[in-house]
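> Pasted the sequence and its predicted model underneath.
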Amino acid sequence: MSRKTINLLLLLCANLPMSVSAQKTVDVHAEYSYEVGENDNITLREARRKCLELAKAEAIKAEFGELITSDVIDTNVETNGEATSSFFWENTVAMAKGDWLGDTQPPQFDVQYIDNKLIFKVEVWGKAREIVQSKAELKWKILKDTDGEKEETNRFRNGEKVYLSFRSPADGYLAVYLIMGDDDTACLLPYKNEPSGRFQIKRGKEYMFFDREVDPSAYQYKLSTKYAMEDNQLVVIYSPNPFTKCNDVTGDAKHPNSLNTHDFQKWLLRCQRADSDMIVNKRWVKIRQ
């Protein structure tokens, strides 16, 4: 064996422990407080869920730091149904430089009422994995139809149709879920008539989902709520590696397949543990009557 070959083998072996170490999981912990004012249009369940999600993001950021980029959407603050000011809505969880892989003990909640505000406090413990390399940069938007034109938004009226545009720089597989306010999660993609349970995408192709004018075989979805206002969460899952959607319950002709949100979260965590290339993006959508 030549000296050059031996040196190459030694170099590869020397680098191997560093790569393995970079992918190891660590224990993380954080506390977080989330305030709900008396004029905030949010249910207690939604506030609790947001507080929990942001606490997990804080735990990851405390251990691994933050990513440079984040999802920011310019939107409007509404008072009595009218837009009064502009602000930047930021997807904080997307900034955490790691993946939450599961709880190591149940989160502890405390709720207090102080100065006309409900203050949710939560303490979380879990396992997390650092994002050690750049993953595929996904381009996707939540859209609705306004005067015949598709516009990006995270605010919907009850019964309005939702669309999603998507583009990836690499071939892969895609799933889209909607976490609803009633502890159910709907599978929007793959469509329920897809026997493989997978949706394969091609790099560089611009997709417009849930639009029958673009794809006559597409399923269309309307966002709805029985409350004055409700927050749902759209979850986009991508991987260059094949994965099959979760084991859900077949919906009727008017409803997508769905499952309990707790079961969905368990399935998603199992997928993330098994696939370090998987990307999970989440964005909130607000629905009002």
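Here it is on my side, so go on.
> Going by C-alpha atoms from here, please, whenever you check contacts or count neighbours.
Will do.
> now the helices for the stretch 51-200 of the chain?
Shown for the stretch 51-200 of the chain, no helices are assigned by DSSP state H, counting those that start in this stretch.
> Strands along that one, start to end?
Using DSSP state E, counting those that start in this stretch, the strands assigned to the stretch 51-200 of the chain run over residues 72-79, 82-90, 98-114, 117-130, 139-146, 149-152, 155-157, 160-167, 172-179, 184-189, 200-201.
> Now tabulate these in TSV and tack on distance to Ala14 and mean neighbour count.
Formatted as TSV, those follow (distance: least, C-alpha to C-alpha, whole Å; neighbours: other C-alpha atoms under 10 Å):
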stretch	distance to Ala14	mean neighbour count
strand 72-79	41	13
strand 82-90	41	12
strand 98-114	25	15
strand 117-130	21	20
strand 139-146	37	16
strand 149-152	48	14
strand 155-157	52	18
strand 160-167	38	18
strand 172-179	32	22
strand 184-189	43	22
strand 200-201	37	18
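> Of all the ones you listed, which one is nearest Leu52?
With C-alpha to C-alpha as the measure, strand 117-130 is the member of these nearest Leu52 (6.6 Å).
> another one to put next to it:
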Amino acid sequence: PPTYVDEERKINGKDGKEIEIWITCTIKGTVKKAMPKANIIYQTLNCPEFTCRTTDFFSGESLYLHFKSPVNGYLSVFLRDGNTVYRLLPYDDMTEKYHKAVPVKGDEEYILFSKKDKYFDNENVNELELFTYLKHAYNSIYIIFAEEPYTKPLLDQDQVSEYKERYRSPKSLSLEDFNIWLSGNRALMDSFQDRRVKIKIVKD
């Protein structure tokens, strides 16, 4: 805890001798050197090719994500829709070792959410479609990366979607709980970073 020391000092004031009170506060702690974060590359796509970069989608279009990091690390991806945040990666049916975040290799190109995605031991891929009943809607994609493993947030189970038969919405949590989770990880890990891409979905 901080310590405080009071000290009285006599000075010459305009009306003669005056007393000043000086308070010294001593705080002991540790500091750590700030390190630059990895310069990751990420782009939303509407087809599983690098040339399909876009942040504007029609309702019913597929979503893909291009990702590349200069270093090895761990990746997860979320989508915010209003006050609900859906986890898109790791995929829902991944095995225990991919439960928190997926490992990625430095300097390797990834196109996620594609049938061709064979990066993670041929785990089942969740293919994604964006939709809206509104004239247009804005969502945010969060790309979460760290060089060290991190714990996932507490999630609700996936739900049957009203969009199409046999479609399901990914596991989710509230925006408030998501922000608390982000803040905790930012405070604990120097390499932890969350990047956001705002996307627009237009009703076709």
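Yep, that arrived. Keep in mind the model is a prediction, meaning the values are calculated, not measured.
> Do you know the score for how well these two fit?
Scored by TM-score structural alignment, normalised by the length of the second structure, the superposition of the two chains gives a TM-score of 0.72; 162 aligned residues with a C-alpha RMSD of 2.3 Å.
> Kindly reformat the strands of the stretch 51-200 of the first structure as TSV containing distance to His262 of the first structure.
TSV is the format used below for these (distance: least, C-alpha to C-alpha, whole Å):
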stretch	distance to His262 of the first structure
strand 72-79	27
strand 82-90	25
strand 98-114	12
strand 117-130	16
strand 139-146	24
strand 149-152	29
strand 155-157	25
strand 160-167	24
strand 172-179	10
strand 184-189	8
strand 200-201	26
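> Quick check: which of these is nearest to Arg3 of the first structure?
Comparison of those against Arg3 of the first structure by C-alpha to C-alpha identifies strand 117-130 as nearest, at 36.2 Å.
> Distance from that closest one to the middle of the chain?
A distance of 17 Å separates the C-alpha centroid of strand 117-130 of the first structure from that of its chain, computed with C-alpha atoms, centre = their mean, to the nearest Å.
> Cross-check the contact I'm expecting between Gln220 of the first structure and Phe210.
Yes: under the criterion of C-alpha atoms under 8 Å, Gln220 of the first structure lies in contact with Phe210, with a separation of 4.6 Å.
> now for the strands of the stretch 51-200 of the first structure, which one comes closest to Lys50 of the first structure?
strand 117-130 (9.7 Å).
> what helices or strands is that closest one leaning on?
Strand 117-130 of the first structure sits against strand 25-37, helix 44-64, strand 98-114, with contacts defined as 3 or more C-alpha pairs under 8 Å, 6 or more residues apart in numbering; DSSP states H and E.
> Can you give me the stretch of the second structure that the last one aligns onto?
Pointing back at strand 98-114 of the first structure there. Alignment note (TM-score structural alignment): strand 98-114 of the first structure is unmatched in the second structure.
> Also the shortest one?
Mapping strand 25-37 of the first structure onto the second structure (TM-score structural alignment) gives no aligned residues.
> before we move on, the earlier item: now tabulate the helices and strands packed on strand 117-130 of the first structure in TSV and tack on distance to Ala228 of the first structure.
Putting these into TSV (distance: least, C-alpha to C-alpha, whole Å) gives the following:
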stretch	distance to Ala228 of the first structure
strand 25-37	16
helix 44-64	13
strand 98-114	22
